[in-house]
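A.B. asks: Requesting a structural model of the entry that follows:
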Amino acid sequence: MKDRELLVLAARAADDKRAEDIVVLNMQGISPLADYFVICHGNSDKQVQAIAREIKEQAHEVQIDVKRMEGFEEARWVLVDLGDVVVHVFHKDERDYYNLERLWGDVPREDIAEELGQ
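C.D. replies: Alright, predicted model coming up:
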């Protein structure tokens, strides 16, 4: 699966569980960790867990291994590592605090609204 398809799969899975403010940062040539960061948030611990779980399940359906998932039990900032795509699922309060979009403010954003049907 190509990186673009993987990031759309992750974003669509998050969208399926009503994740809010889904942002995709193109990290190619900027970070050795991943080509794309997908950032989103939920409004409760249960929603954050549901979003992360859905991403993991949809990845497994297409035989993509989740390299690791961190922070699931606390449900404040769940990191889902899909290899070239890393998904950050925040609780709304934590997203405001860490503000990754500001931290990586000079990184280009990917427009995936069409793929999400928005």
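A.B. asks: CA atoms for contacts and neighbours, from now on please.
C.D. replies: OK.
A.B. asks: Secondary structure class of the residue sitting nearest the centre point of the chain, three-state.
C.D. replies: With distances taken as CA atoms, centre = their mean, V87 lies nearest the centre of the chain, 2.6 Å away. Secondary structure assignment for V87 (DSSP: H, G, I helix; E, B strand; the rest coil): strand.
A.B. asks: The structure of the following sequence is requested for comparison with the preceding one:
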Amino acid sequence: MKNARLEFIVEKLSEKKAEDIECIDLSTKDYIVDYVIIATAMAGRHTYALLDMLKTELKPKGETFYAIDEESEDWIVVDLGDIMIHLFTQNHRTKFNLEEFLLQEFSKQMA
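C.D. replies: All right, here's what the predicted structure looks like:
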């Protein structure tokens, strides 16, 4: 990972005890963002703590939060324009398996 913004976000998520942090580079694919970061929270309240930390750390750096979907503590989505962050509880991450979906979607595009 050579993108300083991505490295910073991943580092901060890790410091706040997010688990299984994945960064998927989609910059060469036909997708709505260049990068997707997926992280697992320890519990529902932890997803909100991770979101609060992202706001606290990124807004002073000039990051624009274009949209935040926080209706469910089990899956929070943060849109930073070219980076999409998904914060899941373990059950929802397993249930929706976003990594596998993205891999399947882009293997279809290449066929």
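A.B. asks: In contact with the aligned partner of the residue nearest to the centre of structure 1 in structure 2, which residues are there?
C.D. replies: Taking TM-score structural alignment, V87 of structure 1 has I85 as its aligned residue in structure 2. Applying CA atoms under 8 Å, 6 or more residues apart in numbering to I85 of structure 2 gives the contacts V36, I37, I38, A39, V77, V78, D79.
A.B. asks: Next, work out how far apart I85 of structure 2 and P60 of structure 2 are.
C.D. replies: Distance from I85 of structure 2 to P60 of structure 2, counting by CA to CA, to the nearest Å: 18 Å.
A.B. asks: thinking again about what came up before, which of the contacts of I85 of structure 2 are buried? Put it as a ChimeraX command.
C.D. replies: The following ChimeraX line selects those of the contacts of I85 of structure 2 that are buried, judged by 16 or more other CA atoms under 10 Å:
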select :36,37,38,39,77,78,79
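A.B. asks: what's the most distant pair in the contacts of I85 of structure 2?
C.D. replies: The distance between the two most remote of those (CA to CA) is 14.4 Å, for A39 and D79.
A.B. asks: Flag every buried residue along stretch 76-92 of structure 2.
C.D. replies: Residues 76-80, 83-90 are the ones in stretch 76-92 of structure 2 that count as buried (16+ other CA under 10 Å).
A.B. asks: what's the most distant pair in those residues?
C.D. replies: L80 and Q90 (23.1 Å).
A.B. asks: what about the helices in structure 1?
C.D. replies: Counting by DSSP state H, structure 1 has helices at residues 3-16, 45-61, 92-98, 100-103.
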